[in-house]
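In: here is my input, please return the structure:
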Amino acid sequence: MEQYLLVIDMQNDFVDGSLGTKKAAAIVPDVVKKIEEFDGTILYTLDTHMENYLTTQEGKNLPVVHCVKDSKGWELNKSVKEAVEHKHGKRFLKETFGSKELAEYLVEQNKEHEIEKITVIGLCTDICVISNALLIKAFLPEVPVHVDALCCAGVTEESHQRALDAMKMCQILID
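Out: As a prediction, this is how the structure comes out:
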């Protein structure tokens, strides 16, 4: 049986860039350690926007340019990048909060080899982590989905906790 670690959007803009927070920067060592010690398959996402971001639905609601493809802010945090590359992580670009492509990939992997457990970590708990965890739970309802709260950070500590509580109500296990 297979195990997967999903590393969500550990990009410069979310760690210490245009949407970065002290809490996001503080989880980087724990995220790197989790990746390095994980015995299974690593998948990671990159929030990916184009130059026209501010004209998109998301850009109108969150008017802060971030994660523009091929910019420094779009790149993974250096320490996280080294860790996922060392473990041969597979990359998924996503234009929305949740990655349908990632969920569909996991469904196909589960058909080939039953997935024992999926663990989700990264940024931001209250936007992209919750979106991907719920999407994966919808696509794979019988696979246990875990979120490691110590390897996640939200926009605020309050919204981080609300997201964890919401995921818990949807039978996502909070570690």
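In: drop to CA atoms for contacts and neighbour counts, all remaining ones
Out: Noted.
In: hmm, Thr41 and Tyr4 touching each other?
Out: Yes - counting by Cα atoms under 8 Å, Tyr4 sits close enough to Thr41 to count as a contact (4.8 Å).
In: between the two, who's got more neighbours?
Out: Tyr4 (19 against 16; other Cα atoms under 10 Å).
In: residues contacting that one?
Out: Contact partners of Tyr4, counting by Cα atoms under 8 Å, 6 or more residues apart in numbering, are 40-43, 115, 117-119.
In: could you list the buried residues of the longest helix along the chain?
Out: In the chain, assigned by DSSP state H, the helix with the most residues is helix 22-37. Neighbour-count burial for helix 22-37 flags 23-25, 27-28, 31-32, 34-36 (criterion: 16 or more other Cα atoms under 10 Å).
In: sorry, back to before: nearest to Val84, of the contacts of Tyr4?
Out: Using Cα to Cα, Ile42 comes nearest to Val84 of those, at 7.0 Å.
In: just to be sure, that closest one is in a helix?
Out: No - under the criterion used here (DSSP: H, G, I helix; E, B strand; the rest coil), Ile42 is strand, not part of a helix.
In: how far away is the residue sitting furthest away from the middle of the chain from Asn61?
Out: No residue in the chain sits farther from the centre than Thr55, which is 24.1 Å out by Cα atoms, centre = their mean. Computed with Cα to Cα, to the nearest Å, the distance linking Thr55 and Asn61 is 10 Å.
In: would you do the same for the sequence below? I want to compare the two.
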Amino acid sequence: MGGLLIVVDYQRDFVDGSLGFPGAEALDGPIAARIAQRRREGWDVAFTLDTHGPGYLCTGEGRHLPVPHCIRDTEGWALYGETGASRLPGDPVFEKETFPSLALAQWLQGRAYGEVELCGMVSNICVLSNTVMVKAALPDAEIRVDARLTASADPALHEKALDVLEGIHVTVTGREG
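Out: Okay, the predicted model is just below:
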């Protein structure tokens, strides 16, 4: 059984755009390095893209988070930096209108991945919710999140998200302390 690395929403708007925050850009090199490492090990790499249209503010998410972001075909929608350059044409990409990707979970069902690792943005929202989807689709896989390859604008919520992940039997590595 092979492995899969899922890069969640490492897009410009979450790094240096409308929902960006200090330190988010520092994940770029390490995420790109993890992509290269996993490819050398024979793993597959998939990406999720937070994707909204011009009517975002009228959506359920837009009413709760009234900050337009990741609008399809804008600069903010693009993958960021070295991470974006690491995407290959054959890599699966899942555009999603909300935090988790149901299409990703459906694609995973019945696949023989023994290990899945997730990284990207934002730890307490999209990384957390997509990890739950992976757990539902592949309940017997070893699922990991490296705390050094994800972040949140709110460090306390970041730590709480990592605690929740551990509580649902996800292996969290790279935690300080």
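In: can you pull the TM-score for these?
Out: TM-score for the superposed pair, counting by TM-score structural alignment, normalised by the length of the first structure: 0.93. Supporting figures: 170 aligned residues with a Cα RMSD of 1.1 Å.
In: ok, the closest residue to Glu75 of the second structure other than its chain neighbours - how many residues close by?
Out: Nearest residue to Glu75 of the second structure, sequence neighbours excluded (Cα to Cα, 6 or more residues apart in numbering): Arg12, at 7.0 Å. Counted with other Cα under 10 Å, the neighbours of Arg12 of the second structure add up to 24.
In: ranges for the helices of the second structure?
Out: According to DSSP H, the helices that the second structure contains are 12-15, 28-40, 60-64, 81-85, 102-108, 128-137, 155-167.
In: winner for burial among those?
Out: helix 12-15 (a mean of 25; mean count of other Cα atoms under 10 Å).
In: that older thread, export the helices of the second structure as a markdown table, with columns for distance to Met121 of the second structure.
Out: Formatted as a markdown table, the helices of the second structure follow (distance: least, Cα to Cα, whole Å):
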| stretch | distance to Met121 of the second structure |
| --- | --- |
| helix 12-15 | 7 |
| helix 28-40 | 11 |
| helix 60-64 | 17 |
| helix 81-85 | 12 |
| helix 102-108 | 16 |
| helix 128-137 | 9 |
| helix 155-167 | 11 |
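In: out of those, which gets nearest to Asp73 of the second structure?
Out: Judging the helices of the second structure by Cα to Cα, what sits closest to Asp73 of the second structure is helix 12-15, at 11.9 Å.
In: ok, and what's touching the closest one?
Out: 19-21, 24-25, 69-70, 75-80, 121-122.
In: tally up the residues packed near the counterpart of Val7 of the first structure in the second structure, please.
Out: In the second structure, the residue matched to Val7 of the first structure (TM-score structural alignment) is Val7. By the criterion of other Cα under 10 Å, Val7 of the second structure has 27 neighbours.
In: kindly report the same for Ala147 of the second structure.
Out: 19.
In: now the residue nearest to Glu75 of the second structure: how far from Asp50 of the second structure?
Out: Computed as Cα to Cα, the Arg12 of the second structure to Asp50 of the second structure distance reads 11 Å.
In: shared neighbours of the two, anything?
Out: Common neighbours of Arg12 of the second structure and Asp50 (Cα under 8 Å, 6+ apart) are Trp77.
In: comparing the longest helix of the first structure with the second structure, how large is the average distance?
Out: Mean deviation of helix 22-37 of the first structure from its aligned counterpart in the second structure after superposition (mean Cα distance after the TM-score superposition for the first structure): 1.0 Å.
In: who are the packing partners of that helix?
Out: Packing contacts for helix 22-37 of the first structure, counted by 3 or more Cα pairs under 8 Å, 6 or more residues apart in numbering; DSSP states H and E, involve helix 12-15, helix 78-86, strand 115-123, strand 145-153.
In: one more time with 6 Å
Out: strand 145-153 (3 or more Cα pairs under 6 Å, 6 or more residues apart in numbering; DSSP states H and E).
In: residues in the second structure aligned with the strand it packs on?
Out: So strand 145-153 of the first structure sits over residues 143-151 in the second structure, by TM-score structural alignment.
In: next, count neighbours for the aligned residue in the first structure for Leu57 of the second structure.
Out: For Leu57 of the second structure, the aligned position in the first structure is Leu54, judged by TM-score structural alignment. By other Cα under 10 Å, 17 other residues sit near Leu54 of the first structure.
In: let me know the closest of the contacts of helix 12-15 of the second structure to Leu149 of the second structure.
Out: Nearest member of those to Leu149 of the second structure, counting by Cα to Cα, is Met121, at 8.6 Å.
In: what sits against that closest one?
Out: Listed by Cα atoms under 6 Å, 6 or more residues apart in numbering, the contact set of Met121 of the second structure reads 8-10, 150.
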